[in-house]
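J.: this one's sequence-less:
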């Protein structure tokens, strides 16, 4: 946007001045400064009314306002430079070194911004989401200058960084990845493939160095006195650009009971990036003294393409690059200004001009370069060209190897992204490889609790997790946050992992360590059996204590499992049947997943209890067991003439799993006659009750007594 304003203001000023540059440098600077000051003050006053207030939930309010200093200085610098460039004279006969340095700095910066703005647009269009309309790409147009500045800083090994201040830092957990929290470097660009920008940077440095070198006057040897202006002025200009392209948002937040708090978020070039850009300018300035002569010797045509044909011809002839006011004939002068004296040129200058290929340098420039007059240039011989080609191909091959090396490192680092660790871990769980997942990320629990973290359990799961998406939320020097989305039986869940940055391998390759396992706590209970099966693995449950501290007939165990749906079952016996249950372990933050196995008895237990009743009833009419406790009192007598079971009990009724009661059995008996009484045979009905004791799923039936009547 700033570059667009500069371009519009430049064209507008040129239009108003009808393309005529009046006055000198000082006049243009003073006029541009005054105009810029007036416009900046006017827009500053307008911005004082530009505030945005918002309220939320009745107790929270926020106010967003412009950066007043940013508005003032942005407008001031934008208007000043665009108007100054539009009104200042293009070049004088004896241009100062500082002005040459400024011109070279502008050439370099414009080249950087243009190239990397184009790169940014291409990358943005290639990586555009499918559901994003193409018209949305038009939003990039006002940001071309910022985009070129940011990518240029990254290409020169700089960095971009956020600055979160005030209460905004406390809101980070609510804003997710909408507020950047980590430094952004070259290898973070385009999913780690940004290293190829280094190749463009090298090509750009060489091309700009040749162009700037051609625009300098050729000398016999390197002129170090004209190499420092470019990096120094570039440093100042990059500092201004870094400040102008900083994206920031600030304001005040008011909450009931907490007062007014300030908050600010900004994002831009780091301070050391400006230094790296200035170092790049210094490299360009030094190469500008070296490369043109080499290019002329081995590829003369390239010199004119990169530097411009007129400048290349002047450089080859060794003349000053400062253009001279062209010598005019008296006729031309008289026609244009009759009152002027026709003495604008010297005859000697005209004669010299007729004997040279190009216009002669000015007397001032010739005097200043006489000490370091450049010798005549000679194209390189064929043998030298062959040697140069060999050296060139060698350097090119070396550059290709270095580029391949950087590309390989960038590719490997792109595969070593923090989300790759999370995705690899989840893929192991999705494939049922629990033991390899445990090797990759230690569960960090005791051996008893990890009994279900085995391949047999996970491979035998009814449903395992399905990886939907893995996305990096933020990345910092110490680690990164990665959000994983997975589904179990079609139901999606999210989990945010913290991935720690490890030591670089060989000093180049990134390493990431995932130390946070994805475990779900579960509880398995059973009322009668202690050995259950989860998936394909058998698990032993501990005997649970009752509320009174004694051991009961129930069993339970606390374990951890990986997300999934598991089948929990127990072995059936002749007397017990356990229905399998589903154990759903979805997410660590859900309520504890629990399952209880309920045991039911089979018909054989009733048969076993009935047989025990029959056996007990028979024992009660047999001497001497008829005296056993639990037999009917009528039969517990030694003075009986006869006793027997007339009809056995036909069925038993189970009272839970621990007791039973039988139907009535009919007994008959007769007492021994006495001297005074003759007894007849009598009959009575009694039912029996008893208990059932269980051990390892096997019952022990005991008849404990009979009814009294």
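T.: Looks like it came in fine. Only a predicted model underlies this, so the values are computations on that prediction, with no experimental measurement involved.

J.: only C-alpha atoms for contact and neighbour calcs from this point on.
T.: Will do.

J.: can you name the element that comes right after the helix or strand containing residue 79?
T.: If you go by DSSP states H and E, residue 79 is part of helix 68-87. Note on helix 68-87: by DSSP H and E, the next helix or strand toward the C-terminus is helix 97-126.

J.: after that following helix, next one along is what?
T.: The element immediately downstream of helix 97-126 (helix or strand, assigned by DSSP H and E) is helix 144-155.

J.: buried residues of the helix holding residue 79, list them for me.
T.: Judged by neighbour count (16 or more other C-alpha atoms under 10 Å), helix 68-87 contains these buried residues: 71-87.

J.: other SSEs contacting that helix?
T.: Applying 3 or more C-alpha pairs under 8 Å, 6 or more residues apart in numbering; DSSP states H and E, one finds that helix 68-87 contacts helix 2-16, helix 25-47.

J.: and of these, who's closest to residue 120?
T.: Across the helices and strands packed on helix 68-87, residue 120 has its closest neighbour in helix 2-16 (15.9 Å, C-alpha to C-alpha).

J.: what comes up buried for the closest one?
T.: 2, 6-7, 9-11, 13-14.

J.: here comes the other one, which I'd like you to weigh against the first:
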């Protein structure tokens, strides 16, 4: 019989097959020196017991003697022991009356007897192999980290060329990553500060590098096979104890190494600690290394003389229950397919960032990417968590149509696995619904283990008063979706082989193995394992007629049916790809980009139609194309990025653009609307980019933008206006303002976070002339008066009733000062009052000099300027 038929599990029935498949139990005890050199004895079969033979009497039994009958043989005289042989041994002599019976022999050391020095040395070497494999995996991870970092423009510590890595840091990183291979978690803490101020924080990251973890466990398994062959242990309890010790010792060694070589930085007031020491490395090493060690020793113990470890593994695989074999085959085929797809998607997605380093990332992350691609391909979901947001990804909620290739791969994989499994089962007539739950249940439990333990990435960090975590994992409902696919595979395994054999037996043999197909057709499939004997009941094979090729008409009908199904599947996948392509242009980012492009082009009315500016109609005078086209500069270099991981019915968008050479940032929120045509996404922006500009005015005057006057409101020389406008640099016009000049030539409207603008109006020369004229007119009127205290005038002289009238003259022109806002005026001047003093009949000429001051408010009404002086100062 060929090796292929043995590997496919299609050996014929009979004693020979049973002898190959059944593994004899190991003896309860055997000397250590012999246990490692001799294979287990073959099964004895139904052989009656043979009486002991007296030494020297072997020649009495001829070599050709017939097999003993069921009756016990009668020994001859030569075989009867002498009198000395009838004397009972010392331990069988009954105790004397009144004596104390001897204690039974102690059995404690008997159980430990198999753990000889070679076995213990093998356990020590096993720990070395496990730790060494983890260190080799860590070296590959270090090269990956360094190669990926070299492709990055910068790091949190600056340029990659400026980051110094000494031997201590490199050793700490190496052993930390070695612990990560077996499930360790890297933790880091930092404290810095001095005096009254200090900062501190911590961070942790965990991820299973599944490719390296599997490679390390294969090395552990291989060494277990060697140990199982050379130094066998008699029972599974001994193997379990041995494996537990190896796994626990591996975890403790890695724990000690991570503690000793932890990365520590203590410089001035900065203290940094990075290590992977923790319970996870011990726990997962105990479980993973222990299981791999136990399986390896088991495979080595059942190995036949001259059989290599690969064939031993096949024998071990064939000894498993059928549902376990089928689930493992399902996982192996799916893992290989989706590992390639995941690696390709990963390299494509990270090429722009990491360059060539993405190839190394794709190779080492094969098994990490496989569950991701498999879940998406089987229409499951992935959950991503960022601070405050949890989103779920599916092929229906992603923008990449290439992910539908994974769906096509899942369909083809399911058909292939159904054929591969079904051909290796006994032929049945119809569907055995009572057994269809087994494979889905195993797949469900397997995906729960994979999703909750091995798959995903978790990062958490915290500082004083704040904390956040980031992670990605399989959605909780995804394992149930995978179980539904497994149910379809189970049903297909019971129905598809007959259809495929009847229509294209050669193609079926090329896909699943010609020897397996021949055994299935002959009715001998699935008979090699005793645990599967129930499959060969009369209802399974005996009552099922031999499969025959389909008639030409049946083949034609089947071909038409398959073509129709295939066409529908192709159309469905094509429709899915088309929907993804269409939805890729209907994302919140695309809607925001369209909105910003309209603003950048000066199409304010189109922007209003896309997003409601949410301002009263009376205030939309500045949200017109005419106003926007009057802008000397509008937004450029527009980019939109979604904040967080995306997904869900809402999105937060970070908008960046340049205005007047300065980078501006704004945030927009979007929400999903009702789909169009059931499958096309619709998004709308909840926020507009309209900026309510608060303008503060210093001074009085008028200004307009694009022919629309700004609605200033003045009080005490100060004014303000609130105007909704789109971002831009708008030219200001001040036509019709005779007495004030606007110092700013443009109004710059930036992002909504920068909505305050200050404008200043400076008095013009016309205002100064008008105010000076009114001051001079008042002074001239007062100078014309002959009164010592002219009414309504700022100056006066001290005279008596007998004195003559006063003649006023001014000493130079008065100074006129107008404030910056053009609302008040201050006047200072000097006058001389001349008069004749009469003092009891004696007269003399007097001249009094008076420095005066005047203050007044400037009131402008159209082109009329009026100064209202405050005479309370006079």
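T.: Alright, I've got the coordinates. Because the structure is predicted, anything quoted here is derived from the model rather than measured.

J.: returning to that earlier point: can I get the helices and strands packed on helix 68-87 of the first structure in CSV with distance to residue 693 of the first structure?
T.: Shown next, in CSV, are those (distance: least, C-alpha to C-alpha, whole Å):
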stretch, distance to residue 693 of the first structure
helix 2-16, 89
helix 25-47, 88
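
J.: quick one: map residue 434 of the first structure onto the second structure.
T.: When the second structure is aligned by TM-score structural alignment, residue 434 of the first structure is paired with residue 604.

J.: ignore the last one, residue 558 of the first structure
T.: Under TM-score structural alignment, residue 558 of the first structure pairs with residue 722 in the second structure.

J.: what about the residue lying closest to its match once chain neighbours are set aside, neighbour count?
T.: Spatial nearest neighbour of residue 722 of the second structure, excluding adjacent residues (C-alpha to C-alpha, 6 or more residues apart in numbering): residue 694 at 4.6 Å. For residue 694 of the second structure, the count of nearby residues is 16 (other C-alpha atoms under 10 Å).

J.: aligned counterpart of residue 694 of the second structure in the first structure, please.
T.: Checking TM-score structural alignment: residue 694 of the second structure goes with residue 523.

J.: and that match, how far from residue 555 of the first structure?
T.: 11 Å (C-alpha to C-alpha, to the nearest Å).

J.: now residue 375 of the first structure
T.: Residue 375 of the first structure sits 101 Å away from residue 555 of the first structure, going by C-alpha to C-alpha.

J.: in the stretch 251-400 of the first structure, which spans are helices?
T.: 271-298, 300-307, 309-317, 330-336, 347-354, 363-369, 382-415 (DSSP state H, counting those that start in this stretch).

J.: surely residue 501 of the second structure and residue 511 touch.
T.: No - counting by C-alpha atoms under 8 Å, residue 501 of the second structure does not reach residue 511; the two are 11.4 Å apart.

J.: so between these two, which is more surrounded?
T.: More neighbours surround residue 501 than the other of residue 501 of the second structure and residue 511, with 22 against 14 (other C-alpha under 10 Å).

J.: so which residue is dead centre in the first structure?
T.: The centroid of the first structure falls nearest to residue 472 when counting by C-alpha atoms, centre = their mean (2.4 Å).

J.: higher neighbour count, residue 375 and residue 555 of the first structure?
T.: Set residue 375 of the first structure next to residue 555 and count neighbours by other C-alpha under 10 Å: residue 555 wins out with 22 against 13.

J.: which non-adjacent residue is nearest the more buried one?
T.: With C-alpha to C-alpha, 6+ apart as the criterion, residue 555 of the first structure has its nearest non-adjacent residue at 4.4 Å, and that residue is residue 543.

J.: tell me the residue in the second structure aligned with the one you found.
T.: Match for residue 543 of the first structure (TM-score structural alignment): residue 714.

J.: got the contact list for the strand or helix carrying its match?
T.: Residue 714 of the second structure is part of strand 713-715 when elements are defined by DSSP H and E. With C-alpha atoms under 8 Å, 6 or more residues apart in numbering as the test, strand 713-715 of the second structure has contacts from 700, 719-721.

J.: looking at neighbours, which among those is most surrounded?
T.: Neighbour counts for those peak at residue 700, which has 26 neighbours (criterion: other C-alpha under 10 Å).

J.: I figured it hits residue 720, correct?
T.: No - the criterion here is C-alpha under 8 Å, and residue 700 of the second structure misses it with residue 720 at 10.5 Å.

J.: got the contact list for the match of residue 558 of the first structure?
T.: Contacts of residue 722 of the second structure (C-alpha under 8 Å, 6+ apart): 692-695, 711.

J.: swap the cut-off to 10 Å and go again
T.: The neighbours of residue 722 of the second structure, taking C-alpha atoms under 10 Å, 6 or more residues apart in numbering as the test, are 619, 691-696, 710-713, 755-756.

J.: which residues in the stretch 451-600 of the first structure form helices?
T.: 455-459.

J.: how far away is residue 439 of the second structure from residue 363 of the second structure?
T.: As for residue 439 of the second structure, its distance to residue 363 of the second structure is 31 Å (criterion: C-alpha to C-alpha).

J.: repeat that for residue 265 of the second structure.
T.: 33 Å.

J.: more crowded one of the two?
T.: More neighbours surround residue 363 than the other of residue 265 of the second structure and residue 363, with 18 against 13 (other C-alpha under 10 Å).

J.: having no further points to raise, I will conclude here.
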